[in-house]
Each structure stands twice: as structure tokens, then as C-alpha cells.
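In: would you be able to build a 3D model of this:
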Amino acid sequence: MNSEHEKNRQEPGVQPEETIEKSIRELEMEAMDEKKQQELLEKFDNESRVRTFTNRGMALFVKAFAIAVSLYHLYTAYFGTLVTLKHRSLHVAMILALAFVLYPAFKKSSRNRLAWYDAICSVLALSVTAYIFSDYLGIVHRAGVPNQLDLFFGVVLIFLVLESARRVTGWALPLMGVIFILYALFGRNMPGFFGHRGYSWTQIANHLFVSTDGVYGTAVGVASTYIFLFILFGAFMNKSGMGQFFNDIALAFAGHTKGGPAKVAVIASGFLGSINGAAVANVVTTGAFTIPLMKRTGYSADFSGAVEASASVGGQLLPPIMGAAAFIMAEVLGVQYRVIVMAAILPALLYYLGIMVQVQMRASKNGLEGLPKDQLPTIGEVMKERGHLLLPLIFLVYMLFFSGRTIIYSAFLTIVVTILVSMLRPATRMNFKDFLDALDAGARSSVPVALACAAVGPIVGVASITGFGLSMAYTIVSLGGTSLLFTLMFTMLTCIILGMGLPSIPAYLITATMAAPALVQLGIEPIVAHLFVFYFAMFANITPPVALASFAAAGISGGNAMRTGFESMKLSMAGFIVPYMFVYNKALLLQGTSLAEGIMVTITAIIGVVMLGSAAEGYFFARMPIPLRIVLFAAALMLISANMLQDVVGLAVIAVVLMLQWSKAKKEKHQEPISA
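Out: The predicted structure is shown next:
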């Protein structure tokens, strides 16, 4: 065996148990080094470049304001929100005020004191909402015929949203917003079907200011209700020690198996990613522990980083929370939340199965061992100490699927249950300070998501009034011609390009506006089309040349950033194939299918994903030659469609390949003593 673990075993006087135990202790200490994590986050994630005030009074004021923001959203969750425009404008105003206080304008700006122009921007943000509250009926009655004050505050709002988005999410999203506004102004001069009748600045500003298709659109509506509450729920879960629980339970379940540390990374990052929806932050926090441990077990630096990146990105595909994207999708499609979750669950599990298969095959191929079982926590110990933290998640699933209550009320009650459940054990118990810290953290964590939802407003708003979305769909369909496969491929490329450098929610919203209609035009059901574009918008985070999650993972592992990106794509191969599978066979989404059909499509999909992973790694029972890998890959792809003949042929080819591999492994096993 060539693993580092095996090398350690061969060194005289060094016991593997001692080495691994020491490694785990050291890595836990490294994972607690918040300074290193923050530095890495700031390098790859604009959302983490926040001010830390040295003035105690200012720090307390900002914390008090953040707590007030969280308390407002809790209040509206229980007692009901204000009228739509008032509630959404107040939500945006509070988020904008926090953004300008927390995020400096430039990298060289002071990180410990507030600049005068940031204070002015915060006040302006609040003044926009003050104006809406003071003249609400007038604004509503003047819809379409704005006065000068309407235009002034509309321009102020658009500027503040785009500027704050630049600070928090980077240049990509605000630049797209500016380009779309310019397109609305000057698109009448464009040739072909991308041209439109043209709009004046007055029409555009008014549309983006008071319309529910503009800044205060659907995305902000969801952010101000569901998303904020679930981010707050995640803050309370984090404060009670849920992150530590996920790490410990993953170690207990999988740490001792072949390639155990990589499986730990997949399990822990998947659970955490589903709750927090922040791929890069998830890579850094979880990866600070799992990536070095994978390397010490024998995985390469590039592969270790890729495992963490692909698992963290996949969390946004994993129900029940899906990083809050499920709520946006449900609102856009006008369906119940549970419909999205039920459709997404099997593809997400197949995605993680694909990663697990490659991790297992890589470990078997290279002879990598797991961690000594006696040095790992047991499932019983972990469940006894922190297992009660699963109760809020179980309660949440019950409330969302079986109680008949609204999502907002369910989220509110789940936060209350989380606080109460944390009191059951001393290790997880929250005191009053922890409670306030969670409220503060929840508001701060919501700023990037809420701003992204507001900043996507100009893009979606312009696309709606100019018909750009339909023009884009026409272009994609034209490029694909009469071939569904080509149209899907062009849509995939469009989604990956549009999603580069963008947070997950605006990436989904933009691709849903511009790419999903192309698939709907071809007769694909809307939920299938939206899940398809959502998958590939998420994978922009691990697809070079702009693969922020992979680059952050490479920063921890010390590997090459581009190679880590391509390894992440390889590990996520199932994720690139599964969307095609559910387009060709919607039974994979458990939509309108019988139990027997659902079971059959699940079995063939599992076999196909396992074989894809084996072909990618070139191992099953024994190392696999390239020609056989190509044959196995092709056979696995035959299981994509709902064609029974293709399934039978594919399964037959797979059976022959596995028999050949089993025979080869048997021969190699008999030859080992001779070669020795």
C-alpha cells in the first residue's frame, strides 16, 4: 500500500493509533483557529470581509441593531407581516443599513471604524422606507405615473442595492444589474429579436422601485420571510453545537471504514450545507478539519479539497432546507414547498452516492485505511451527548409536511423548539448571552442572501418588461434545433456561465428567468426544468475557470486550484448526469409515478451512478483498463432514459464488465503470494 498511513506503520517505534490520535487532536485545534479560517474566507468569499469595531459603543450599537432586525422577523413570523410593500421595503432597508455598516467599500478601507459615507448610505437606506411608510397610499395610487420624489427615492434605492451587492457579493451581480438597466434603456437599437420598444429612465426606475417585479420582487419576499427565519434557525442550531454533532456522528459512522475521513467530509458537509446554503463558508469551516485528515490518511491534496468542495456545494441540493433555494423555487413555480422537496430528494441522494462511490473506489485502489476505531467516538456516545439536537430537525420535518401550518409559522416554532431542546444537556445549553449572539449572528448571516435577492431584482425586472427571458429561451431552442439533448446541453452551459461568481440564490433566479423557459417551450414540465437549471447554476461553484468553492478548498489543502476544480467536477459527475436522467424520466423526481415504477427507476439509477463512479475512478474489484472504463461508462449512461430495452442492454453490459473485473481480482489475489 502506498498511503501515508501505511508509511507511518512501517516506521519503527511509531504506532498508527498514536499517529492518528495525535493527528485528530491537532486537526481539531486547527479547526478551532478562527483567525486562519477568517483569512481564507476573506480571500475567496466577499461575504466574509466584515468590519470588527474597536469602539465598544459602536460595536454594541451594531449588535443591538442586528438583534432588533432578528426580533422584527420573529415578531412578523408569529403575528403576521405588514402589507407587502411596507414589509419588503423595511426588510431591505434594515439589511442595507447593516450592509453599509458591516462591509467596507474597498479592501483598503478601515476594518474597525465606520466611514462617514457609509453612515450616510445607511441613513439613506432607512429614508427610502420612511418615505414609503409616510406616503404609502400616494405611491400605490401613482403607480405608473411617478412624481419627482418617487423617482428620487427609486434611483437612491437602485444605487444602494447595487453598491451594497458589490461590496458583499463582488462585481458580477451588480455589473449584470447595470448591463440589464442599460439594455432596458437602449435595447430598442439592438438588431433581431433581442430588440424591444425601449423604455425611459422614468419607466425603469418606477418599475424597479414600486413593482413586485423589481427590487421588492418575489426573491425579496421570500428572503424577508422564509429565508431569514431559516438562517436564524441555522444560527441557533450552530450555537447549540450542531456542527460539532455532525462532525462527531460522521466520524462515528464512517471514520473507521476505507477512506473514512473523506466519507466524514461528505456526510458532515452535506448536512451543514443543506442548513446554511453557503458553499464557500462550509468548505472553510468543515474543511479546516476534514481536509488535513484526508491528506494524512493518504488522499492527495487535490482530491481532498475536491471532496470537501463537491460535498459542500451539494448541500444546496439536499432537502429538507436546500440552503433556502427550495423556498424560492416553490414561490416562483407557485407550488407547495413539499412538492419541491419530494422532487429533489432522490436526485440529491444519487449525487452524494456518486461522491461516496468515487471516494470508496479511490481508497480501495490506493489501499487507503480508515481511522482506528478505538480512537473515534462511538455512535452511542455521540447520541447520548448531542443526539437530542436532531429533535428540532425532526420537528421541522413534521411541521412542514404533516402539520398543515404555514412555512413561516413552522420556522418560528422550530426556533423555539431548538432553544428548548438545547437546554436538555449542559454541553448544548444556551444562556441568555448565547441567545442574543444567535440573534445577532442570524441577522448578519442574512445580509449576503437578502442583498443578493434584492440585487437580482433589476435583472429579473428588466427581463420581465423587455421580454429578454423569452428571447434568451428562443436563442437556446434555436441552437438546440429539434434535439432535446442539444438543447439541454446548451442550457447547461448557459447556466454554468451565468452562475459563475454568483451566490446560489441569484444564480438560480437568473438561470430560471433566462434558461428554464427554453426547456418549458420544449414541453418539459416547469418543476423539472427549474431543477435542471438549479443543479447547473450550483455547479458553477466547482466548475473552472471560476470555481470559488474548489479554490477555497485548495487554499486549505495546499493543492493546485485548477486541478482541484477539475477533480471536483469529476467527483460531481453524478450531479452532471442526474439532471439529464430526470428530464428523460421524470419518475426519478417521484412525479406522477406508481410505487413499482418508482422502485424500478430508483434501482436502475443507483446502479447507473455506482457504475459511473467506478468508471471515473477505474476500479471495481480490481484496477480497470481504459477501454473497459469507457464501455462501463457508456453502459451506465444507457440507464438514463426510461427505455426498457436500453436498460436491459445497459445492465447486461455492466454484468459482463463486473464479471471480468471479479475474475481479474481473483487472479491477482492468487498471484500475490507468488510475487512476494
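In: hey, let's count contacts and neighbours off CA atoms from now on
Out: Will do.
In: you'd agree residue 452 is up against residue 504?
Out: No: using CA atoms under 8 Å, residue 452 makes no contact with residue 504, being 9.0 Å away.
In: more crowded one of those two?
Out: residue 452 (29 against 26; other CA atoms under 10 Å).
In: check contacts around that one.
Out: For residue 452, the contact set (CA atoms under 8 Å, 6 or more residues apart in numbering) comprises 165, 169, 173, 503, 505, 506.
In: longest helix in this protein, by number of residues?
Out: helix 432-466 (DSSP state H).
In: how about that helix: buried residues?
Out: For helix 432-466, burial by neighbour count (16 or more other CA atoms under 10 Å) applies to 435-463, 465-466.
In: so residue 573 versus residue 587, what's the distance?
Out: With distances taken as CA to CA, to the nearest Å, residue 573 is found 21 Å from residue 587.
In: got the contact list for the residue lying closest to residue 445 once chain neighbours are set aside?
Out: What sits nearest to residue 445 in space, not counting adjacent residues and going by CA to CA, 6 or more residues apart in numbering, is residue 231, at 7.0 Å. Contacts for residue 231 (CA under 8 Å, 6+ apart) come out as 275, 276, 442, 445, 446.
In: one more, for comparison:
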Amino acid sequence: MTKETLAALALVYVGFHFLNLFMTFGPMGSKVIHISMGIGVLTLDLLRRHSGRSMKIVAAFAWVSVLAASAYFLSDQIGVLTRYGFASPPDMLAGAVLVFWMFFLTGLYFGVPFAVIGIVFFVYAYLGSYLPAPLTAPALDLLRVTSKLTVGALGDVVELSVTIIFLLLVFGTFLQASGAGAFIWRVAGNLARRIGGGTGALTVVSSGLVASFSGVGAANVGITGPIAIPLMKRDGYTSEQAAAIEAIASTGGQITPPILGMVAFLMADFIGVPYARVVLAAIIPAALFYMGLLLFVVLIYRRNGGQGQIQGEAHAGPAHGWIKVSISFLFPIAVIVALIIAGMSVQLAVFWSIVAIAVLALIFRLERDPKVWLHAVLEAAINGAALGMASGVLDVVMASLDITQLGMIVGFIVSQIGGASVLANFLLVLVAAYVMGMGMPGVAVYTVLAVTLAPVLISLGAEPLMAHFLIMYMTILSNFTPPVAPTLMLTARIAGANYMRAGLEAMKAGAGSILLPFFLFSYPALLLHDASLGAVLEAVIVTSVSIFLLTVSLLGWLGRPISMFERVLLALPPIIAWSAGFAGIRSTYWAAVAVCLAAFIWSVFAGYRTRQKPIAARAMEMERI
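Out: I've put the predicted structure just below:
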């Protein structure tokens, strides 16, 4: 009975979000319904998996308390908003009920650390005035603090969740359920054969394509990981290499157009730019991200003795006509892009793309089993409800940051440590962003860093778009770099790999992506922001060549093992070029760039000549080494 009730509620929950696009439920009604119905979905999901007596008591208590709190908010929406900041006791009690369940369910679905971070900010709003300098927060009336932390939990991040994020989840699950995912494996296989790198290249391309519309690293691993990782292991990659490649490829989707992760929507809302502008800014960084990963994959595959061909059969999905599958995948994405460019709101563009998926599914009959579609609805409802809870926690964090002015405090601390040095402050911001992002969802980290550290980058001369894009980018790196890397943990489990050794491989494979923030800060033209064609070409060429040389130097392989002396010679020019460019020493910069280009041409030529050697000769050379 629980399964049937959950399925019915999931259908109603998804239907409400469609209806919300065309009807109004009051100034805060849609957010209240989104959270309260989401709590119902998640408690039923928990009850389905754990049907013990204690879980039944918890679920019953949740339903009764949330129903009462929601009914109160819905009955007096204008009054609650009018009293915000000076809320009445019933306002705060109803808000506290929703906040409690949001924290509780966030801890269960996103991990205890996420909820603990929210609790820390919650407590800091009350006790910050008692802490020593420089962490001292302004002393405020306790009732005012409570008002903002409870009613404020239904804030802008929850608004974003109910209007955009939920619909994006529906889009992703429906696109996968329609059978259009077969397109990904076909395209990935064809590209991988041209690039070389075997099933490693197949994984990078397929995971990148899937991640570009899922926007969530862990979710993407669940789609492609169980297929791609065993294929890589059979193809000569070690378990650790397979886990690292899948984790990085899945993570990159959060900055890959046309559909970025939730952080991108937060960023657009935070700095007040159209979402299409964020998509435009992400094009070149995403291409450089995957270029660096593909380079590693090709080199490591050939070092292991592979010839660039895909070994084993890639999963290509159901055997449908290629034209039907292609249209079913490309057309809905084209609808989103075209409608956003035409000026339609993101949520309506996503809605019409979902309609396009449904229409094409009826026409082409790619997936006929109703259970598949029902599972897609259920998956979207559960994931959307969980993100709704996390959004409420983030709104509490935002309220705490507003109350305590913590952003100004952290910015002051960083500037005091870094002094007047632009480079020192920049490095401090990167380190702080990385450390704070360990084990945390990107949306949580970005919400905090956008207030605390982005202003520091802006004070160093970065445009707001650049500062926030760097912060957004840094939030994804900890997904695959140790010591705490959630996406890598998942891929390591699938691959049966040692987690720490997989982390070391991820550091090598992701060398290009780890270096990219330095080039983004030095070359704003990479974000296509007020830049000439010449500036864009210079930025792309210098960054690409630098990533190539540094990756080859780190890996120590260029058709043959290269000596430490050669590795140093390859690594020095890009380091000198970046340092001189950062310092504004143009003569040294251009000289180093020239050396970089010469080293790149030599590397390609040397690698090509080595590739022409007979396979047996190369095998004997490897044995001697």
C-alpha cells in the first residue's frame, strides 16, 4: 500500500509543479506546497524502505505537524510576509516545524555533514555575538533572529527549487526514460574511435553528454558508471583509473552547456544576469575541462599498450532507428536553448521541452512500458523533494549570513592574511573554496562562498561574472579530489578500487581542470565577456597548450616514457608564461608563449613519430624500462 500511495503522491507532486507555471498559489503558497508535499514524498519513500514501527511513528508525526504548519501558512500568507523579521509566535512555530523536517530529511538524503553545516550557521546566528574577534557577529534581538531563521527558510533558494530545479529533474529523467539515451552511447562510441583512448574516451564523451543535461555528478554516475567502469577495466584501465575517469567526467556536467547544474541557476539569480549569459560563459571552460581529461585518457591508454580502439561492446541502448533516437535526444534540448535565446523564462522553456519529449515518445514509441515512465516520475519526485529540503537549509544559511554579516567578516580575514598581494589573496580564495567544498553539495558551498569569498575576488579586480564563475567552478573540484570526494567514493565502490589510490589517479587525470582556475582568472576572455576575437583566441591557445604540456609532464608519457629532464623542460614554459602574464611582464610572457608553442609542436611531432613504430618494438622498449 505504501508503494501505491507514494506513486500517487509523486504523480500529484509532479503535476503541481506543472500547474504552478500557469496558476498562482499566493505570494508564498507554491513554496509551502513544494516543501510540505515534498516532506510527504520523502517520508513515504523512507517508509517504503524501512517499514518498522518507529519509522511509522516518525512518518505519522511528520504528516500531522507539517499539515498543520502548512495550513497555517497558506491561510495567512500576506500576514506572515508582512510580519517577516518580527514574526508572531504562531509564525515562528509553523516555520520551526518545517525547518526541523527540512534539516532532518536533508541529513538523511544528502548526508549528516550537510545538515551539520546548516545547524552551525543556525547556531552562529544566536551565539555569534559572544564569539571573540574577528568572528564576532552583531548582537540582535532573539525574537528577530528566530523570525528570520524560521520563516526565512521559505526564501529565494526554495523559490528557485520549486520554479526551475524540479522541472529540470523531470526533464532529465524523462529524457532518459524515453529511450533517447541510446543516442549518447552511439555518438560517444563514434567520437571515441576517432579520438583514440578506447573505452576511456567512450566514458568521457558519454558521461559528459549525460552530465550536460543531468547536472548532478552522483546522479550521472548512477546512469553511466555501472556500464562504463566495467568496460574500462576490461579494456586495460586499472580499477583506480576507471573510477577516476568516470568521477571527473560526471562532475564536469555541472559546468557544461546547455543545461548546467543547480549552482548555475543560483549564480544567475545571485548576480542578476540572464541564465543564457552563464551558459555562454561556460562554453570554453567546459571544453577545456574535457580536453584535459581526454588527453589523459588517450595517453594513459596508449601507455598501457592500447591502440585507441574500443574493446568490448558498448551499451547502445535499445535497437531503435538512429534517426528517431537522434531526434528524440536533440530536439528537446534544442527547444530549451531556442526558447531561452528567444527570451522565454527558463522554467517555461524546460516545460515545453518536457512536452516535446512526451510528444516524440508517443510518435516514435521508443519506450512503451508504462512502468518505465512511472519510475521516471517517482525518481524525479523523490530527487526534487530532497533538493527542496536542501534548498530550505540553504535559505537558513543565507538568513544567518544576512543576520551576522559573516560575508564581510570572512572577506576581512582573507584580505588581512593576503595583504596587498593579488596572487596571495587569489590563492587563499581558491584554497578556502576547496576546503569548504569538501564533501559538500555544490549548491551549499556556492551559497556560502558567493557571500563570503566572491566579494574578495571582485575587490582584486575580477568582474562579478568571473568571480562567481570561479567560485562555482571551485565547488565541483572536491567531488573528485581527496580527501573527501563524494562522486569519487561512488565510482570507487563500483570499480572495486582503493579510494586513496583512485584519488591520486584523479589528481593526475584532473590536472587540467585543477589548473584551469588560474587561467580563468588571468584570461577573462575565456568566459566570452566583453572580449575581442583576438583576446579569445590568445586565451584559448595559451591555456590549451599549457594544459597539454603540463599534463604530459605530469604523466611522463609521450608515445614513450620521457625522462625527468624532459618533463621539467615541458612544464617550465607554461608556468613562466602564466607567471609573467599575471605579473604583467609582457616581453617575458610572449617569449614563454613562443617556447610553449615550440614545445607543443615538438611534442606532437615526437608523439606522432613514436606512434608509427611497430607495436612489438614499443613492447620491447617498455620491457627494457
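In: what about the aligned partner of residue 65 of structure 1 in structure 2, helix or strand, and which?
Out: In structure 2, the residue matched to residue 65 of structure 1 (TM-score structural alignment) is residue 9. Using DSSP states H and E, residue 9 of structure 2 falls within helix 2-19.
In: next, the buried residues of that helix.
Out: Neighbour count says helix 2-19 of structure 2 has 6, 7, 9, 10, 11, 13, 14, 16, 17, 18 buried, by 16+ other CA under 10 Å.
In: so who does the nearest residue to the fifth one once chain neighbours are set aside touch?
Out: Translated: residue 11 of structure 2. Excluding its sequence neighbours, the residue lying closest to residue 11 of structure 2 (CA to CA, 6+ apart) is residue 377, at 6.6 Å. The contact partners of residue 377 of structure 2, by CA under 8 Å, 6+ apart, come to 10, 11, 14, 170, 173, 174.
In: could I get these as TSV with distance to residue 86 of structure 2?
Out: Conversion of the contacts of residue 377 of structure 2 to TSV gives the following (distance: CA to CA, whole Å):
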residue	distance to residue 86 of structure 2
10	36
11	37
14	34
170	37
173	42
174	43
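In: from these, which is closest to residue 617 of structure 2?
Out: If you rank the contacts of residue 377 of structure 2 by distance to residue 617 of structure 2 using CA to CA, residue 173 comes first, at 49.2 Å.
In: work out for me the element the closest one sits within.
Out: Using DSSP H and E, residue 173 of structure 2 sits within helix 166-177.
In: which neighbouring elements make contact with the next helix or strand after that helix?
Out: Going down the chain from helix 166-177 of structure 2, the next helix or strand is helix 181-195, by DSSP H and E. On a contact count with 3 or more CA pairs under 8 Å, 6 or more residues apart in numbering; DSSP states H and E, helix 181-195 of structure 2 meets helix 198-214, helix 322-341.
In: name the element the counterpart of residue 100 of structure 2 in structure 1 belongs to?
Out: Using TM-score structural alignment, the equivalent of residue 100 of structure 2 in structure 1 is residue 159. Element membership for residue 159 of structure 1, per DSSP H and E: helix 148-169.
In: thanks again, I'm all set now.
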